[in-house]
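Undergrad: sequence and predicted model, in that order:
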Amino acid sequence: TIGSLWKRLNQLGAEAGIETIRLLSEGEIKTFCQPKGKYPTAPKVKSSDFILSSEMSCEEANRLVRACNPFYGAYYEINGKKIKIFEVDTLACNQKRKNPILRFRDGELAATIIEDEEYGLMSGEKYISKLRDNLVQEKS
């Protein structure tokens, strides 16, 4: 995930920074100004970039979820509500269907960690339990 990459790069960046300071202080690095000019930039990230679509393949959806974890969360609509998906799993690992099922072009994935505006961050299994509790309360 982007979170695990972030941790590894933080460590490498700290080590590179220490080494760079040492080399600069010893006069081992020649510095120069970047030439003026127009340089390409990455496109700005938009919230629409995080939407999970049923037209995606399971692999595309899994990659988007991993890319958005832990900072953004990929979005999926369940029962008319947008929820953030932070982790998915293949259905082979979810035989009992304990988690919300997300349908994609070539299959299904189980949402194992999600965030809902009403309930907050939780496991998919707990989310299903909360939905069941609400249905029971509405029928009473």
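TA: All right, it came through fine.
Undergrad: okay, CA-based contacts and neighbour counts for the rest of this
TA: OK.
Undergrad: quick check: residue 5 is in a strand.
TA: No. Counting by DSSP: H, G, I helix; E, B strand; the rest coil, one finds residue 5 to be helix, located in no strand.
Undergrad: that one: neighbour count?
TA: Per other CA atoms under 10 Å, the neighbour tally for residue 5 reads 10.
Undergrad: ditto for residue 136
TA: Other residues near residue 136 come to 10 when the count uses other CA under 10 Å.
Undergrad: quick check: it vs residue 105, distance?
TA: The gap separating residue 136 from residue 105 is 32 Å, by CA to CA, to the nearest Å.
Undergrad: also residue 43?
TA: Distance of residue 43 to residue 105, given as CA to CA: 27 Å.
Undergrad: check residue 99 too.
TA: Per CA to CA, residue 99 is found 19 Å from residue 105.
Undergrad: between the two, which has more neighbouring residues?
TA: More crowded of residue 99 and residue 105, by other CA under 10 Å: residue 99, with 24 against 12.
Undergrad: pretty sure that one is touching residue 124, no?
TA: Yes. Using CA atoms under 8 Å, residue 99 makes contact with residue 124 at a distance of 4.6 Å.
Undergrad: common neighbours of the two, please.
TA: Counting by CA atoms under 8 Å, 6 or more residues apart in numbering, the shared contacts of residue 99 and residue 124 are 110, 111, 112.
Undergrad: which element is the last one on?
TA: When elements are assigned from DSSP states H and E, residue 112 belongs to strand 107-116.
Undergrad: list the buried ones in that strand?
TA: 108, 109, 110, 111, 112, 113, 114, 115 (16 or more other CA atoms under 10 Å).
Undergrad: show me the helices in the chain, by range?
TA: Counting by DSSP state H, one finds helices in the chain at the ranges 2-25, 58-68, 124-139.
Undergrad: so how far is the shortest one off the chain centroid?
TA: This means helix 58-68. Between the centre of helix 58-68 and the centre of its host chain there is 8 Å, according to CA atoms, centre = their mean, to the nearest Å.
Undergrad: here's the one I want to compare it with:
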Amino acid sequence: MRIVFAGTPETALPSLEALVGSRHDVAAVVTRPDARQGRGRTLHPSPIAARAAELGIEVLKPERADDPAFLDRLREIGPACCPIVAYGALLKRDALDVPEYGWLNLHFSALPAWRGAAPVQRSIMAGDEVTGATVFSLVEALDAGPVLGTITERIRDDDTAGTLLERLAHEGARLLVDALDHVEDGDIAAVAQPEDGVTYAPKLTTDDAHVDWSRPAFAVDRQVRGCTPAPGAWTLLDGQRVKLGPVTPTTDDTLRPGEVQAGRREVRVGTATTDVVLGTVQPTGKRPMAAADWARGTTIEPGTVLA
């Protein structure tokens, strides 16, 4: 089947690779325009654009998904179906109507849970034990189309948003190819999502990553892991922002919420329940370091409270 793949970040790469290795013909990819990065603010292609160029696949980079020139080129290519993973732009009816079998979206949750931009992060932060990935037919409503396939994945005790998303990206790529195979074979039917159980996963903000030490250790642990690697959990010491890597809850309840205690080998912070041990710490303008190393170079008076 002739297809056009849409995606932008590294998360979409496993799907592109799986599709290229499948029985389907990847005629082109659609991705976001080049973005400025680094101190020099130079333009860089998206990971999908860069990989497609290496593979000799045509790359389309419309500023807007409803750009007439883009739509004309899409119609010229004539894909039967368009798989899409983390493309990053809204597709309207003119684009949705181009492929005969529509657009098949790989979303990193077990829909209808966690519709939106940050399903993996929100699932971890909510304390879910299980999440998943879903392939569904794209409609104009947010992640609300009928489902063609779902897999589930246990959230491990040490999972960050980064590690969990990496697993889901690879498992989801196989699910996407399998769904596409069945669409071509005509032996699959999409099933409408249930109306109950819908939750939403808006993009994380910097405020979402501000650690709330007044919450239980379980919630602090989940908040930090859900914000790792981006946008990065943080707290304030003497008014200065400090980024935090994943923490380890303990069984000890010795400190007030936010109170920090620096020992020779570890740094603890109190929560609403038990203390947590800090992992890595990154002061502003410096590289991440072990919490004990950070504490040795920082003045932490007894009774100091992180805000």
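TA: Thanks, I have it. Everything numeric here is computed off the predicted structure, so don't read it as measured data.
Undergrad: quick check: which of the helices of the first structure is buried the most?
TA: Across the helices of the first structure, averaging neighbours per residue (mean count of other CA atoms under 10 Å) puts helix 58-68 on top, at a mean of 19.
Undergrad: average distance between it and the second structure?
TA: Compared with the second structure after fitting, helix 58-68 of the first structure has a mean deviation of 1.2 Å; criterion: mean CA distance after the TM-score superposition for the first structure.
Undergrad: in the second structure, which residues correspond to that helix?
TA: Against the second structure, the aligned range for helix 58-68 of the first structure is residues 217-227 (TM-score structural alignment).
Undergrad: what does the matching stretch rub up against?
TA: 120-127, 158-161, 204, 209, 211-213, 232-233, 244-249, 271-276.
Undergrad: please list only the buried members of these.
TA: Among those, those buried by neighbour count (16+ other CA under 10 Å) are 120-125, 159-161, 204, 209, 211-213, 232-233, 244-247, 249, 271-276.
Undergrad: what about those residues, which are in strands?
TA: The strands, defined by DSSP state E, take in 233, 244, 249, 276 from these.
Undergrad: give the aligned equivalent of the last one in the first structure.
TA: Okay, so that is residue 276 of the second structure. Under the alignment by TM-score structural alignment, residue 276 of the second structure pairs with residue 109 in the first structure.
Undergrad: which residues in the stretch 51-200 of the second structure form strands?
TA: Under the criterion DSSP state E, counting those that start in this stretch, strands of the stretch 51-200 of the second structure are mapped to 58-60, 82-85, 103-107, 130-137, 147-154.
Undergrad: with distance to residue 35 of the second structure and mean neighbour count added, can I get those strands in TSV?
TA: What follows is those, written out as TSV (distance: least, CA to CA, whole Å; neighbours: other CA atoms under 10 Å):
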stretch	distance to residue 35 of the second structure	mean neighbour count
strand 58-60	14	18
strand 82-85	18	27
strand 103-107	23	26
strand 130-137	28	24
strand 147-154	32	18
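Undergrad: would you list those strands in TSV and tack on distance to residue 93 of the second structure?
TA: Formatted as TSV, these follow (distance: least, CA to CA, whole Å):
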stretch	distance to residue 93 of the second structure
strand 58-60	18
strand 82-85	14
strand 103-107	11
strand 130-137	13
strand 147-154	19
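Undergrad: for the ones you listed, which one sits closest to residue 17 of the second structure?
TA: Nearest of these to residue 17 of the second structure, taken as CA to CA: strand 82-85 at 12.2 Å.
Undergrad: residue in the second structure matching residue 18 of the first structure?
TA: Using TM-score structural alignment, the partner of residue 18 of the first structure in the second structure is residue 177.
Undergrad: ok, now how distant is that match from residue 272 of the second structure?
TA: Distance of residue 177 of the second structure to residue 272 of the second structure, given as CA to CA: 46 Å.
Undergrad: confirm residue 48 of the second structure sits in a helix?
TA: Yes. Assessed by three-state DSSP, residue 48 of the second structure belongs to a helix.
Undergrad: that one contacts residue 13, correct?
TA: Yes. At 6.3 Å, residue 48 of the second structure and residue 13 qualify as touching, with contact defined as CA under 8 Å.
Undergrad: between these two, which one's more packed in?
TA: When neighbours are counted by other CA under 10 Å, residue 48 comes out ahead of the other of residue 48 of the second structure and residue 13, with 27 against 21.
Undergrad: which position in the first structure pairs with the more buried one?
TA: Using TM-score structural alignment, residue 48 of the second structure lacks an equivalent in the first structure.
Undergrad: for residue 48 of the second structure, give its distance to residue 83 of the second structure.
TA: Applying CA to CA, the value for residue 48 of the second structure to residue 83 of the second structure is 13 Å.
Undergrad: from what I see, the match of residue 276 of the second structure and residue 87 are in contact.
TA: No. Applying CA under 8 Å as the test, residue 109 of the first structure and residue 87 come out as separate, 9.8 Å apart.
Undergrad: ok, back up a step: packing partners of the strand holding residue 112 of the first structure?
TA: For strand 107-116 of the first structure, the packing partners by 3 or more CA pairs under 8 Å, 6 or more residues apart in numbering; DSSP states H and E come out as helix 58-68, strand 81-90, strand 101-104, strand 120-123, helix 124-139.
Undergrad: no further queries at this time; thank you.
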